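S.K.: need a structure here:
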Amino acid sequence: MITSSSESQAAAFREGRTPPTEQLDADTVVIAVPTGDPGNSFTLCSVLFGTDGRAIVVDPGTDTPEGREHLLRELRDVGVTTLTGIVVTHLHPDHLGLAGVLREELAAPVLMHRLEDEAAGSTPPGPAELAAALDAWGVPADDTTVRPWSEGAAAPAGHLGDTRADRTLEDGDLLALPGRTIRVIHTPGHTTGHLTLRDEDRGYLFTGDHVLPTIFSGLGLGARTAENPVTAYLSSLERIRVHDGDQVIPGHGFRFTGLAERCDELAAHHLRRADEVRSVLADDPEADVWTIASRIGWSAGWDALTGLLRVSALTQTAWHRARLLQLAD
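M.R.: This is a model prediction of the structure:
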């Protein structure tokens, strides 16, 4: 059963406000950093103290004036004077944004998975690449919902992340924090280099956006990868569901227990979409991505999906189709 470990965080999440800082134990603090986004009002930033008094910060949050002031004040209030590292679970600005600020303020290195750092320095696909994808997906030439994007109607950002790593991390690494055993677990899916941290002695699991208590995280929201994000995500869920007894500290929402059940819910959500794709292919084995996507029961309805939302729907459909065809081989 999924159970909230923090009623104040759960209530604040429901009401769209920022909850107060919480002390999990003498050496572990969770600070809710405001994002400035009404639909995603705060990021949970964790502070892990070692026996030498130094600390590691995990996911410092969005770089807004309010977020910056709030985080620096709260860090001072909980006694942070020296950081040994700033760990970022993935490159999205609501997790990575304030890492550069903390590096400057406290002379601490930024750490992220090697693949995420590589993605932070890469350039996202442009209109020409999108046009090629739309052609491959069977999008009609006279379409007005996504074709304008392939003609430069919406220019992508020049890069995916604003801050590069000072040191990179790999699966299985242990963070240098005296008196604590904090292990890195590579959990791709949401992004290619997404990582989860596990405090092996205290049973804390810091999941970033890999597992959230109520939200179904999007997949493939980082750099392009040869690995199918759906396949990667389902495998990543299996990797961490074995830590069912741990308390989960996610990037958003609230602390909770019941990890295995939540992992099963998340997997079922994506497998239901796979079943819809499979059903279309059973009736029409040669159906292209556009045809399949138009027959899927999207929450908002297919006709309501335009622009980025339709591109995302087509991309997800392509991944599910590719995965099912691979499994059928």
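S.K.: From here on, just use CA atoms for contacts and neighbour counts.
M.R.: Noted.
S.K.: Which residue, other than its chain neighbours, is closest to the residue nearest to the spatial centre of the chain?
M.R.: Geometric centre of the chain, nearest residue: Asp209, 3.3 Å, by CA atoms, centre = their mean. Excluding its sequence neighbours, the residue lying closest to Asp209 (CA to CA, 6 or more residues apart in numbering) is Gly251, at 5.6 Å.
S.K.: Strands of the stretch 1-150 of the chain, start to end?
M.R.: Assigned by DSSP state E, counting those that start in this stretch, the stretch 1-150 of the chain shows strands spanning 3-4, 22-25, 28-37, 40-49, 55-58, 83-87, 110-113.
S.K.: what's in contact with the fifth one?
M.R.: If I follow you right, that is strand 55-58. 45-49, 80, 82-89, 177 (CA atoms under 8 Å, 6 or more residues apart in numbering).
S.K.: so where do the helices sit in the stretch 151-300 of the chain?
M.R.: With helices called from DSSP state H, counting those that start in this stretch, the stretch 151-300 of the chain shows them at 229-241, 259-283, 289-294.
S.K.: Nearest to Gly53 among these would be which one?
M.R.: helix 229-241 (29.3 Å; CA to CA).
S.K.: Isn't the residue nearest to the centre of the chain up against Gly253?
M.R.: No - look at Asp209 against Gly253 with CA atoms under 8 Å: they stay out of range, at 10.1 Å.
S.K.: hmm, back to that, tell me the contacts of the residue nearest to Asp209?
M.R.: For Gly251, the contacting residues are Thr43, Leu44, Cys45, Asp59, His95, Phe206, Thr207, Gly208, Asp209, Leu212, by CA under 8 Å, 6+ apart.
S.K.: how about this one, so we can line them up?
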Amino acid sequence: MPHWTTPGSYEISPGVFRIPLPLPEGPPAINVYAVADGDDVVLIDSGWATEDGERHLVQGLERIGFEPSGISRFLITHWHTDHYSQALEVRRRHGTPISLGVGERATVEWHAAGAEAARASSGAAATLARAGAHDMIAMMHGVPDVRVELPDHWLEGNPRIVLRNRTLVAIPTPGHTNGHYSFWDPGARLFFTGDHVLPRITPWIGLETAAGRLPLGDYLASLLLVQTMPDAQLLPAHGPTMPSAATRARQLIDHHHGRLDRTLDAVSSHGVTAFDVAHRLRWTRRDQRLGDLPAPLRPYAVIETVAHLDVLVDRGAVQVVESDGVALYSR
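M.R.: As a prediction, this is how the structure comes out:
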């Protein structure tokens, strides 16, 4: 059995193929899913617009009898570069329409206006300032510019996407991003979950230009939705497929409940910042301290700590007051 990152085209179900594409940073690869639709093909996510990514996508499509000009539509789970940017390149060449969740609109419009405009109004920078991690804002400003354009269609509600041989149901699964969508194939019992449900890791929460009010609360509610739906095979954006999306959703819910407990334990009675709490927690499966994480990951960890603290405040387990723009949490 090849490693999930091995290039190729792998048939998951009749007419549905997984095409792993390499990524220049972050996870080693992304799974793009090709759904045959008669003489055309629909892609769920698209990969990062790099020369390697394009080459592997073209080769993957050729193995199943298609080419980029035959892509009839892109269904994009969320706006992040590794999912969205190659669809934009294909659209420039072939006019292929792109669909994206309407909850991504504010973030996409800000990025489309230019990187500096997006950073100036960045929810991530505001979150770090509120967390007492002002020095980390410069780390976020070191993130490469993101070239983003608007999609052709905004997904709203639970639209049914009717193809020749199947119907996909678009399911809003906010949390990782405000407008994240997953796509459910009830006939074939397949669940294309993007970054919402991943088999080996949990996605970062709260890292948005246009931050939601309670991103972890949204994420947990979206996981519960997956757990309570008719079970289906998990087809994630990163990692191998798994037989049960519901089982993995339950594991992720349990993980975050445990994380909430540990976050609560790290809050003292006299008031601490989210930056303080992040230093008291352990990170990754290697139980690393915040200072031992690679520098680019430390702001992500602080922002995720804020997301957990905000849920605890919402539940009444923690109190928060603000002093000079910095949130102080206490029990």
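S.K.: Show me what the residue nearest to Asp209 of structure 1 lines up with in structure 2.
M.R.: Counting by TM-score structural alignment, Gly251 of structure 1 corresponds to Ala237 in structure 2.
S.K.: do you know how far the aligned partner of Arg278 of structure 1 in structure 2 is from Val306 of structure 2?
M.R.: Matched to structure 2 by TM-score structural alignment, Arg278 of structure 1 sits across from Leu264. Noted for Leu264 of structure 2: a distance of 12 Å to Val306 of structure 2, by CA to CA, to the nearest Å.
S.K.: Those two: which is more packed in?
M.R.: Val306 (28 against 19; other CA atoms under 10 Å).
S.K.: That one matches what in structure 1?
M.R.: Val306 of structure 2 maps onto Ala318 in structure 1, by TM-score structural alignment.
S.K.: which residues are in contact with stretch 313-321 of structure 2?
M.R.: With contact meaning CA under 8 Å, 6+ apart, stretch 313-321 of structure 2 is reached by Leu264, Leu309, Leu312, Ala327, Leu328, Tyr329, Ser330, Arg331.
S.K.: what do you get for stretch 107-125 of structure 1?
M.R.: With contacts defined as CA under 8 Å, 6+ apart, stretch 107-125 of structure 1 is touched by 82-91, 99-100, 102-103, 156-170, 186, 191-195, 222-223.
S.K.: re earlier: got the strands of the stretch 1-150 of structure 1 as a markdown table, with mean neighbour count and distance to Gly121 of structure 1 columns?
M.R.: Formatted as a markdown table, these follow (neighbours: other CA atoms under 10 Å; distance: least, CA to CA, whole Å):
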| stretch | mean neighbour count | distance to Gly121 of structure 1 |
| --- | --- | --- |
| strand 3-4 | 16 | 37 |
| strand 22-25 | 13 | 34 |
| strand 28-37 | 22 | 23 |
| strand 40-49 | 24 | 23 |
| strand 55-58 | 25 | 21 |
| strand 83-87 | 24 | 17 |
| strand 110-113 | 24 | 13 |
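S.K.: I'd like the ones you listed as TSV, with distance to Leu234 of structure 1 appended.
M.R.: Formatted as TSV, these follow (distance: least, CA to CA, whole Å):
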stretch	distance to Leu234 of structure 1
strand 3-4	22
strand 22-25	30
strand 28-37	28
strand 40-49	24
strand 55-58	24
strand 83-87	24
strand 110-113	19
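S.K.: do you know which of those strands lies nearest Phe13 of structure 1?
M.R.: Phe13 of structure 1 lies closest, by CA to CA, to one member of those: strand 40-49, at 7.5 Å.
S.K.: distance from the centroid: which residue in structure 2 tops it?
M.R.: In structure 2, the residue that sits farthest from the middle, by CA atoms, centre = their mean, is His270; the gap is 35.0 Å.
S.K.: any idea how far it is from His308 of structure 2?
M.R.: Distance from His270 of structure 2 to His308 of structure 2, counting by CA to CA: 19 Å.
S.K.: okay but the match of Arg278 of structure 1 is in contact with Leu312, surely?
M.R.: Yes - contact status for Leu264 of structure 2 versus Leu312: in contact at 7.4 Å, counting by CA under 8 Å.
S.K.: correct me, but Ser217 of structure 1 touches His190?
M.R.: Yes - shown here, Ser217 of structure 1 and His190 form a contact pair, counting by CA under 8 Å, at 6.6 Å.
S.K.: Just want to know which of those two has more residues nearby.
M.R.: In this view Ser217 of structure 1 and His190 are compared by other CA under 10 Å, and His190 has more residues nearby, 24 against 14.
S.K.: Report the spatially closest residue to the more buried one, excluding sequence-adjacent ones.
M.R.: Leaving aside its sequence neighbours, His190 of structure 1 sits nearest to Leu219 (CA to CA, 6+ apart; 4.2 Å).
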